[in-house]
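J.: pasting a predicted model and its sequence here:
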Amino acid sequence: MKVAVLGSGAMGCLFGAAFHRAEADVVLVDVNADHVDAINAGGLKLDLRGGSETLSIRAAVPSEISERFDLVMVFTKTFHTQAALEGIVSAIGEDTHLLSLQNGLGNDRRLAGFVSEDRVMVGASMLPSDLVGPGHIRSHGEGYSKLYPAFGSDTAMAERVAALLSEGGLETVLDPQIHAAIWSKAIFNAAMNPLCALTLRTPGFLGAHDEALATIHAVVEEGVAAAQANGLMIDAQPIHDLTRTSMTDHADHEASMLQDIKAGRRTEIDAISGAIVEAAKAKGMDVPVTQTLWRLVKLEEAKLATAL
């Protein structure tokens, strides 16, 4: 299988490495030229819980991509999806499938603007991964991934992708209730990411303070109520359990939103907390704690814009 990983930061490289181990023909595509050059010069360096390894994987900036792929896996920030796919449109052929494991809600419709609905897959991953530096990532936690066709019922390609990822060391399963899984991850992210970003601390810090624990609990309950109002009958307890795991097993992991704020970048708060607020509002519901965190992170983004 010819695979392009579009947005090969910490998570993209982690999944690209799994495809490579399973002997897929992989290209890591990213706009960060230093990162791309480092991978091409010295290989992709991975620090994993089980040890370290260096893999020889091709990397490229979007302008260098001309061939067509069987699968384009999208890991860009949600607000970059449109431009990123337009930047490698020559890589998308009549048989190319697109897969998003991005954060937030609404990624299925963004991908459907580039291929037919039967070639769109979506998923959710609970694996942690951090970018240590150009060509170097770290993933010291355990987790799993789920995926499924976003709109159809033909699972042939999804089965191939899940098998390759699992063979490459990342446990991946098919989940017919993938939209519920994506909502669950969005709720988890809405509970953990904004607090990490606002406090400039990792999950272990949050777990040590009652104020954070109460806020996290409230956001999970609000998110589950919003999901259920939108027809997704998800259970709150597994999400509560996952937040506790994040604060213990992944205590030192820097959430993506924290990384963005520290780096002076725009966050994905709109696709995560903002999307939950809007989905709740569409059903006549209020989610006040989620909305407050959304607004506070937007203020942090406004500060960054002013500083520039």
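T.: Sure thing, it's come through. Numbering: from 1, shown residues only.
J.: use CA for all of it now, contacts and neighbours both
T.: Noted.
J.: can you tell me what sits against whatever helix or strand Glu300 lives in?
T.: Take DSSP states H and E as the rule and Glu300 turns out to sit in helix 288-307. Residues from elsewhere that reach helix 288-307 (C-alpha atoms under 8 Å, 6 or more residues apart in numbering): 190-191, 194-195, 197-198, 215, 218-219, 222-223, 261, 264-267, 269-270, 273-274, 276-277.
J.: what comes up buried for that helix?
T.: For helix 288-307, the neighbour count (16 or more other C-alpha atoms under 10 Å) marks 289-291, 293-295, 297-298, 300-301, 304 as buried.
J.: the stretch 201-308 of the chain: helices as residue ranges?
T.: Here the stretch 201-308 of the chain has its helices, by DSSP state H, counting those that start in this stretch, at 203-207, 210-229, 236-248, 256-263, 275-282, 288-307.
J.: quick one: the second one to helix 236-248, angle?
T.: The one in question is helix 210-229. Here the directions of helix 210-229 and helix 236-248 differ by 150 degrees (axes from the mean of the first three to the mean of the last three C-alpha atoms, to 10 degrees).
J.: just to revisit the earlier point, of the contacts of helix 288-307, just the buried ones, ChimeraX syntax please.
T.: Buried subset of the contacts of helix 288-307, written as a ChimeraX selection, criterion 16+ other C-alpha under 10 Å:
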select :190,191,194,195,197,215,218,219,222,223,261,264,266,267,269,270,273,274,276,277
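J.: if we can go back for a sec, tell me the angle of the helix holding Glu300 relative to helix 210-229?
T.: 110 degrees.
J.: Met11 touches Val74, doesn't it?
T.: No: look at Met11 against Val74 with C-alpha atoms under 8 Å: they stay out of range, at 10.3 Å.
J.: just the buried residues of helix 288-307 now: which is nearest Lys281?
T.: Using C-alpha to C-alpha, Gln291 comes nearest to Lys281 of the buried residues of helix 288-307, at 10.6 Å.
J.: how about the nearest residue to His253, chain neighbours excluded?
T.: Distance criterion C-alpha to C-alpha, 6 or more residues apart in numbering; nearest residue to His253, sequence neighbours excluded, is Thr202 at 6.0 Å.
J.: check the gap between that neighbour and Ala162 for me.
T.: 30 Å (C-alpha to C-alpha, to the nearest Å).
J.: got it, and Ala282?
T.: The spacing between Ala282 and Ala162, counted by C-alpha to C-alpha, is 34 Å.
J.: those two: who's more crowded?
T.: Ala162 (21 against 13; other C-alpha atoms under 10 Å).
J.: on the three-state scheme, the more buried one is what?
T.: helix (DSSP: H, G, I helix; E, B strand; the rest coil).
J.: please compare the first structure with the one that follows:
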Amino acid sequence: MSAAEVLIVGTGALACLFAARLAAAGVRVAMLGSWQAALQAISQTGIQFTALDGQQSVVRAFATADPNEVQGVQQALVLVKSWQTERAARQLQGCLAEEGVVLTLQNGWGNREILSQSLGAERVALGVTTVGATLLAPGAVRQAGEGILSLGAQPRLGRLIPYLRQAGFQLEVRSNAEALLWGKLVINAAINPLTALLGVANGELLHRPTARQLMHQAAQEAAEVAKAQGIELPYPDPIEKVEAVARQTAENLSSMLQDVRRGAPTEIDAICGAVVHAARHVGLSTPTLEMLWLMVRALVEQPNQP
């Protein structure tokens, strides 16, 4: 199949959400992934989508693990986990048109660099999203928050943006992509590991004094690392911002908590780990972030075999 207008790389929560909303809006969508259970479910029964208002629908989309079945892709959204980015880049090498564009909406740091190394920087665009999604089962997703798509300016996005607007996504285009990425990285580093460690929804962090203090400390540390690199965050106060996000997404289960509950690898290395490494590079200490990084790693790692 090569007639897709937008290729979604990934089959997880956000990938299914974007595919469902685009397809429901009349956009021809294909999905490229490696999770066999999801590929099978989507191929056999479609994407089971639950909207914010609770309305349920089934949306059909072509899904495959073979890049040869989606040749000549002009627009692609990369929505895999950060630890899957290298594999996604290899898949896209085999199907992205020379004049095509890939938009990464992934969490964490380093995804754009990995994609650019394989595909060329001129074919890669960076964005962040605050749209929330909860995976209910392979191929089944519930939207958990509306949110905004913030995209770094890139000439080739002119062909993709109309499709996203057609699907009802709220969009903004910013000139400074680095600020967008760090703006979300600060929030993710402060909220996601704590929710994963405590097993709670985002809003619960506001009602536990010690957790709230740790959230503040993590946000402040990450913001200081951004500042030391000359990056101006897209909000003036990181603590006020992280509090606001926790309130606005109070019922959401962070993607990291969902990963832990499913026994899947987390993105902790690309979130807290990336900030800790950046801090060391500029001579800063980030004790809270380093603790959260190591604790989440300890939570999910397998014991050494005798």
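T.: Structure received. This is a predicted model, so every value here is computed, not measured.
J.: sorry, back to before: format the buried residues of helix 288-307 of structure 1 as a markdown table; extra columns: distance to Val115 of structure 1.
T.: Output for the buried residues of helix 288-307 of structure 1, formatted as a markdown table (distance: C-alpha to C-alpha, whole Å):
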| residue | distance to Val115 of structure 1 |
| --- | --- |
| Val289 | 37 |
| Thr290 | 33 |
| Gln291 | 33 |
| Leu293 | 35 |
| Trp294 | 32 |
| Arg295 | 34 |
| Val297 | 33 |
| Lys298 | 32 |
| Glu300 | 36 |
| Glu301 | 33 |
| Leu304 | 35 |
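J.: name the nearest of those residues relative to Gly87 of structure 1.
T.: When the buried residues of helix 288-307 of structure 1 are compared against Gly87 of structure 1 (criterion: C-alpha to C-alpha), the nearest one is Glu301, at 25.9 Å.
J.: my guess is Ala4 of structure 1 contacts Val72, does it?
T.: Yes: Ala4 of structure 1 is within contact range of Val72, at 4.8 Å (criterion: C-alpha under 8 Å).
J.: okay, those two: which has more neighbours?
T.: Neighbours per residue, other C-alpha under 10 Å: of Ala4 of structure 1 and Val72, the larger number sits with Ala4, 29 against 24.
J.: how many residues are close by Ala61 of structure 2?
T.: When neighbours are counted by other C-alpha under 10 Å, Ala61 of structure 2 comes out with 23.
J.: quick one: it from Arg159 of structure 2, how far?
T.: Taken as C-alpha to C-alpha, the span from Ala61 of structure 2 to Arg159 of structure 2 is 20 Å.
J.: translate Asn193 of structure 1 into the numbering of structure 2.
T.: By TM-score structural alignment, Asn193 of structure 1 lines up with Asn192 in structure 2.
J.: ok, its match to Trp109 of structure 2 distance?
T.: For Asn192 of structure 2, the distance to Trp109 of structure 2 equals 15 Å [C-alpha to C-alpha].
J.: more neighbours: which of the two?
T.: Comparing Asn192 of structure 2 with Trp109 by neighbour count (other C-alpha under 10 Å), the higher total belongs to Asn192, at 25 against 20.
J.: average offset between whichever strand or helix holds that one and structure 1?
T.: Secondary structure assigned from DSSP H and E places Asn192 of structure 2 in helix 177-198. Its aligned residues in structure 1 lie a mean 0.8 Å from helix 177-198 of structure 2 after superposition (mean C-alpha distance after the TM-score superposition for structure 1).
J.: returning to what we had before: what is the burial count for the residue nearest to His253 of structure 1?
T.: 22.
J.: so it sits right up against Ala255, yeah?
T.: Yes: the criterion here is C-alpha under 8 Å, and Thr202 of structure 1 meets it with Ala255 at 7.0 Å.
J.: can you tell me the centre-most residue of structure 2?
T.: Nearest to the mean C-alpha position of structure 2, by C-alpha atoms, centre = their mean, lies Gln106 at 3.2 Å.
J.: residues contacting whatever residue of structure 1 lines up with that one?
T.: Aligned by TM-score structural alignment, Gln106 of structure 2 pairs with Gln102 of structure 1. Gln102 of structure 1 makes contact with 74-78, 123-124, according to C-alpha under 8 Å, 6+ apart.
J.: reformat those residues as TSV; add neighbour count.
T.: What follows is these, written out as TSV (neighbours: other C-alpha atoms under 10 Å):
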residue	neighbour count
Val74	25
Phe75	26
Thr76	24
Lys77	16
Thr78	23
Gly123	26
Ala124	26
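J.: select from those every entry located in strands.
T.: 74, 123-124 (DSSP state E).
J.: dump these to TSV, plus distance to Ala180 of structure 1.
T.: Shown next, in TSV, are those (distance: C-alpha to C-alpha, whole Å):
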residue	distance to Ala180 of structure 1
Val74	20
Gly123	10
Ala124	10
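J.: nearest to Glu23 of structure 1 among these?
T.: Closest to Glu23 of structure 1, out of all of those and judged by C-alpha to C-alpha, is Val74, at 19.5 Å.
J.: give the contact list for the aligned partner of that closest one in structure 2.
T.: Matched by TM-score structural alignment, Val74 of structure 1 corresponds to Val78 in structure 2. When contacts are counted by C-alpha under 8 Å, 6+ apart, Val78 of structure 2 touches 8-10, 88, 102-106.
J.: quick check: buried residues in stretch 153-161 of structure 2?
T.: Buried, per 16+ other C-alpha under 10 Å, within stretch 153-161 of structure 2: 153-154, 156-157, 160-161.
J.: right, I'll call it a day here.
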